[in-house]
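[1] Kindly generate the corresponding structure for this input.
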Amino acid sequence: MGGAVGVPGNITPCAEFNCYADAVAAARVFALTSPSPASTMPPPALNKAGLPAYPAKLSRPLKLTLFPLDITTPHELMRGFFLERIAPLRKEGSPLAEWTSTFLTRTFDQINRMVGEGVEAGLSLHDPLCIWYMLTRDDPAWKHLDQPEDIRIEVTGQWTRGMHVVDRRRRVKAGEGPTKAGTSGDPADELTFDEVPGDTLGWLSVRKGNRINRIVDSPGANLFAPELMRRVFE
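    Predicted coordinates for the structure are as follows:
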């Protein structure tokens, strides 16, 4: 769980908390998905922990499934729904219900102070959504983009640290479209077509950049809160 791709951040205007808190670590993990990890690795000067460099070529790339704020934020536990479901459990004397009610009620109070009056407090279920996926990932209702996405993490920006950057330009990558027709069919031959003049930082390269599987849909934002309550309390 991390990042914000097409939505605002929740700790800065463009960054989600986890990836803002340690942007370098997040960028290093993302780099493991790349055919060329060096193409998206943070600058060596930022490696204050003295971590070793990744090998130029990995034995196999990391398969990373990403849950950014884009998908997690709409999955909410609303205050009214929670209080309705927890009341009978507290009446029965459930210690778990009493404990959960205590800290979540205070959480909802804080959310109300942040969003103002007239808006029902909702707790976005960021991390629990990842757990729901692991429990039910064979459900075809879980959907990711058709192709892995080249998402890179800004690690040095004064205002943009932790930002998830994608190339929104509508440009054909090297080795795709008409250019690819000129190859011999041997994958190695396509390497000669991988450099595009003026392509700073390799955004149009088929060898560079990250390969992130981003989840874009779930079995239902309205289904998760009831399922969560059921699994916790039944």
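[2] alpha carbons only for contacts and neighbour counts from here, please
    Fine.
[3] Identify each buried residue in the strand ranked longest in the chain, please.
    Ranked by residue count and defined by DSSP state E, the top strand of the chain is strand 212-217. Residues of strand 212-217 classed as buried: 212-215, 217 (neighbour count, 16 or more other C-alpha atoms under 10 Å).
[4] Let's compare: structure for the following, please.
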Amino acid sequence: MLFFTYCYLSVGILYAQDTQTNFARAEDTFLRNKPQEAIPMLESVLTADPANIKAAMYLGIAYQQMKRWDDAIALYKKLLNRAGVDTAQVAYNLGNVYFARGSAAFAEEYYSLAIQKNESYSSAYLNRANARIKVGNLADAVKDYTTYLSLEPASPKRPQIEQLLALIQAQVAAEEQKKLEAEAAAKAEEERRRRLLEEVSASLQAASEETKGLQASSEQVQSYDGEFVLE
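    So this is what the prediction gives:
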């Protein structure tokens, strides 16, 4: 019995060592920026050790690098509920995948989840701002850019962001001015129509009074029943 137990433990140790060796090779390949080669190696590691979150994260990024968006999304969604401390990172990566696919609304959703899990996640604020620009939510985009700059005051992207904020503010001001002008034009048109209605109504009232006057005059004319005689 002890012999079989010893053999079982030995096999388990060897299996764990092989798994670690395979992961080390896959990790090295991935870190040397060879995603196409790393993908099958990382997939093999995950098949042997599904709980290897780090390998799963590497694989998701490799899928992104190869633009295998559907594979990346499927992998990250499986990870969300078991990523633990890496949940914010997984949600952020999901946002990046959706943004790359042109699905800004879904990207915004997952960037928001990343921020919910980590309120100081500066990159999530920046990317959510970019997603909000795409969906036309300028007001909230300004808030996110501002939060990003407060979290990253020395960011090399500050000049670009400040330029973008100035453009947004100018656009918002122009849209507000356009709205005010449209409201003024609508009010003027409403006033013009009201005056026209009053003028038409007044003219109809005057015509009615004239008709009544004519009818009254005709009632005062006496008829003559006699015969006219020519002399």
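[5] Could you quantify their similarity as a TM-score?
    The TM-score (TM-score structural alignment, normalised by the length of structure 2) is 0.17; 74 aligned residues with a C-alpha RMSD of 6.4 Å.
[6] Tell me which two of the buried residues of strand 212-217 of structure 1 sit farthest apart.
    Greatest spacing in the buried residues of strand 212-217 of structure 1, by C-alpha to C-alpha: Ile212 and Asp217 (15.2 Å).
[7] Show me what the longest strand of structure 1 is packed against.
    Counting contacts by 3 or more C-alpha pairs under 8 Å, 6 or more residues apart in numbering; DSSP states H and E, strand 212-217 of structure 1 packs against strand 64-66, helix 69-72, strand 143-144.
[8] From what I see, Asp217 of structure 1 and Tyr133 are in contact.
    No. Taking contacts as C-alpha atoms under 8 Å, Asp217 of structure 1 lies outside contact range of Tyr133: 10.7 Å.
[9] Number of residues surrounding the residue lying closest to Ile153 of structure 1 once chain neighbours are set aside?
    Nearest residue to Ile153 of structure 1, sequence neighbours excluded (C-alpha to C-alpha, 6 or more residues apart in numbering): His164, at 4.8 Å. His164 of structure 1 has 26 neighbouring residues, counting by other C-alpha atoms under 10 Å.
[10] so how far is Ala26 of structure 1 from His164 of structure 1?
    To Ala26 of structure 1, His164 of structure 1 is 10 Å away according to C-alpha to C-alpha, to the nearest Å.
[11] now Leu96 of structure 1
    The gap separating Leu96 of structure 1 from Ala26 of structure 1 is 34 Å, by C-alpha to C-alpha.
[12] Comparing these two, which residue is more hemmed in?
    Just comparing Leu96 of structure 1 and Ala26: by other C-alpha under 10 Å the higher neighbour count belongs to Ala26, 21 against 14.
[13] if I've got this straight, that one is in a strand?
    No. The assignment for Ala26 of structure 1, made by DSSP: H, G, I helix; E, B strand; the rest coil, is helix rather than a strand.
[14] I'd like to know how far it sits from Tyr20 of structure 1.
    9 Å.
[15] Glu76 of structure 1 now?
    Relative to Tyr20 of structure 1, Glu76 of structure 1 is positioned 22 Å away (C-alpha to C-alpha).
[16] What are the buried residues along the longest helix along structure 1?
    For structure 1, the longest helix by residue count, based on DSSP state H, is helix 95-115. Within helix 95-115 of structure 1, the residues that qualify as buried are 97-98, 101, 107-108, 111-112, counting by 16+ other C-alpha under 10 Å.
[17] What is it packed up against?
    Helices and strands in packing contact with helix 95-115 of structure 1 are listed as helix 79-91, strand 122-124; criterion 3+ C-alpha pairs under 8 Å, 6+ apart.
[18] hmm, try it at 7 Å
    Applying 3 or more C-alpha pairs under 7 Å, 6 or more residues apart in numbering; DSSP states H and E, we find helix 95-115 of structure 1 packed against helix 79-91.
[19] got the angle for the helix it packs on vs helix 95-115?
    Orientation of helix 79-91 of structure 1 against helix 95-115 (axes from the mean of the first three to the mean of the last three C-alpha atoms, to 10 degrees) gives an angle of 160 degrees.
[20] What residues sit buried inside helix 79-91 of structure 1?
    Within helix 79-91 of structure 1, the residues that count as buried by 16+ other C-alpha under 10 Å are 79, 82, 86, 89-90.
[21] follow-up on the earlier one: most packed of the helices and strands packed on strand 212-217 of structure 1?
    Highest mean neighbour count of these: helix 69-72, a mean of 22 (counted as mean count of other C-alpha atoms under 10 Å).
[22] In contact with the residue most central in space within structure 2, which residues?
    The residue lying closest to the centre of structure 2 (C-alpha atoms, centre = their mean) is Ala105, at 3.6 Å. Ala105 of structure 2 is in contact with Val135, counting by C-alpha atoms under 7 Å, 6 or more residues apart in numbering.
[23] Now do the buried residues in the strand or helix carrying it.
    Assigning secondary structure by DSSP states H and E places Ala105 of structure 2 in helix 104-117. For helix 104-117 of structure 2, burial by neighbour count (16+ other C-alpha under 10 Å) applies to 104-115, 117.
[24] Check stretch 222-234 of structure 1 too.
    By neighbour count on 16+ other C-alpha under 10 Å, the buried set for stretch 222-234 of structure 1 is 224-225.
[25] And for stretch 206-216 of structure 2?
    By 16+ other C-alpha under 10 Å, stretch 206-216 of structure 2 has no buried positions at all.
[26] Can you get me the centre-to-centre distance for that stretch and its chain?
    Remark: stretch 206-216 of structure 2 is offset 67 Å from the chain centroid, using C-alpha atoms, centre = their mean, to the nearest Å.
[27] And stretch 162-175 of structure 2, by the same measure?
    In terms of C-alpha atoms, centre = their mean, the centre of stretch 162-175 of structure 2 is set 18 Å apart from its chain centre.
[28] Name the surrounding residues that touch it.
    Val142.
[29] rerun at 8 Å
    The contact list for stretch 162-175 of structure 2 (C-alpha atoms under 8 Å, 6 or more residues apart in numbering) reads 138, 142, 145.
[30] got CSV for those, with distance to Ile168 of structure 2 and secondary structure too?
    CSV is the format used below for these (distance: C-alpha to C-alpha, whole Å; DSSP: H, G, I helix; E, B strand; the rest coil):
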residue, distance to Ile168 of structure 2, secondary structure
Leu138, 7, helix
Val142, 8, helix
Tyr145, 11, helix
